[in-house]
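A.B. asks: all I have is the shape, not the residue letters:
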């Protein structure tokens, strides 16, 4: 019977193994506009372009993504993203390139 908790634990880890990295999510959804700055989208890793946006706070940025802003449609190109995924994508795009 000790094997049952081990199997259950492994089953819970399967989604983690298949989870996309933030960079992979960026390349699938955000890259289209944020790589080149289409329609004045702040470019990825352009800290200065992101600075005034970040000053508004993460809640305001999250609201802009979820509801759309200017040329960005609601949800951006990642309509299935959770709030946490959106926040991780914003942090990734607004941080200096590593």
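C.D. replies: That came through, no problem. It should be emphasised that the depicted structure is a prediction, and the values quoted were computed from it without experimental measurement.
A.B. asks: contacts and neighbour counts: CA atoms only from here.
C.D. replies: Noted.
A.B. asks: show me what contacts residue 13?
C.D. replies: Residue 13 makes no contacts at all, as judged by Cα atoms under 8 Å, 6 or more residues apart in numbering.
A.B. asks: do the one 10 residues further on as well
C.D. replies: For residue 23, the residues meeting the contact criterion (Cα under 8 Å, 6+ apart) are 89, 92.
A.B. asks: quick one: what helix or strand has it in it?
C.D. replies: helix 22-25 (DSSP states H and E).
A.B. asks: what's the helix or strand just after that helix packed up against?
C.D. replies: Per DSSP H and E, the first helix or strand lying C-terminal to helix 22-25 is helix 31-34. Using 3 or more Cα pairs under 8 Å, 6 or more residues apart in numbering; DSSP states H and E as the contact criterion, no helix or strand is in contact with helix 31-34.
A.B. asks: and here is the other one:
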């Protein structure tokens, strides 16, 4: 029980500066982002296509996360991760960008 309470207490003390476990964010990307961005479904920029990501990267992670939160084109709001917080979406965008080839 102490193992669960200590990280939870720390997260509550940190407030909006919550740090997510890498595995949690990787799981979100794997479940909600990877398939469309691997295949380029419905116009999603492929992770292997650096040119399609260049203009998005110029806007920055914050702007990209806002786009994911509101949805764009065929991508629904929150990129299908309806239970994700805005902070988790932001972290997932960072993780996804880190996977660009």
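C.D. replies: Everything's here; your move. Everything quoted here is computed from the prediction, not taken from an experiment.
A.B. asks: tally up the residues packed near residue 97 of structure 1, please.
C.D. replies: If you count neighbours by other Cα atoms under 10 Å, residue 97 of structure 1 ends up with 10.
A.B. asks: ok, back up a step: now the helix holding residue 23 of structure 1: buried residues?
C.D. replies: 22, 25 (16 or more other Cα atoms under 10 Å).
A.B. asks: mean deviation (superposed) between it and structure 2, please.
C.D. replies: Compared with structure 2 after the fit, helix 22-25 of structure 1 shows a mean deviation of 1.8 Å (mean Cα distance after the TM-score superposition for structure 1).
A.B. asks: find me the equivalent region of that helix in structure 2.
C.D. replies: Helix 22-25 of structure 1 corresponds to residues 25-28 in structure 2, going by TM-score structural alignment.
A.B. asks: quick one: distance of the matching stretch to the chain centre.
C.D. replies: 8 Å (Cα atoms, centre = their mean, to the nearest Å).
A.B. asks: what's the answer for stretch 9-25 of structure 1, then?
C.D. replies: Chain-centre distance of stretch 9-25 of structure 1: 15 Å, with Cα atoms, centre = their mean.
A.B. asks: before we move on, what about stretch 44-58 of structure 2?
C.D. replies: The answer for stretch 44-58 of structure 2 is 15 Å, by Cα atoms, centre = their mean.
A.B. asks: stretch 79-93 of structure 2 now?
C.D. replies: For stretch 79-93 of structure 2 - counting by Cα atoms, centre = their mean - the centre lies 5 Å from the chain centre.
A.B. asks: do the same with stretch 60-70 of structure 1
C.D. replies: With Cα atoms, centre = their mean, you get 13 Å for stretch 60-70 of structure 1.
A.B. asks: hey, which helix is longest across structure 1?
C.D. replies: Using DSSP state H, we find that the single longest helix of structure 1 is helix 3-18.
A.B. asks: check contacts around the residue lying closest to residue 26 of structure 1 once chain neighbours are set aside.
C.D. replies: The shortest distance from residue 26 of structure 1 to any non-neighbouring residue, by Cα to Cα, 6 or more residues apart in numbering, is to residue 89 (6.6 Å). Residue 89 of structure 1 makes contacts with 22-23, 25-26, as judged by Cα under 8 Å, 6+ apart.
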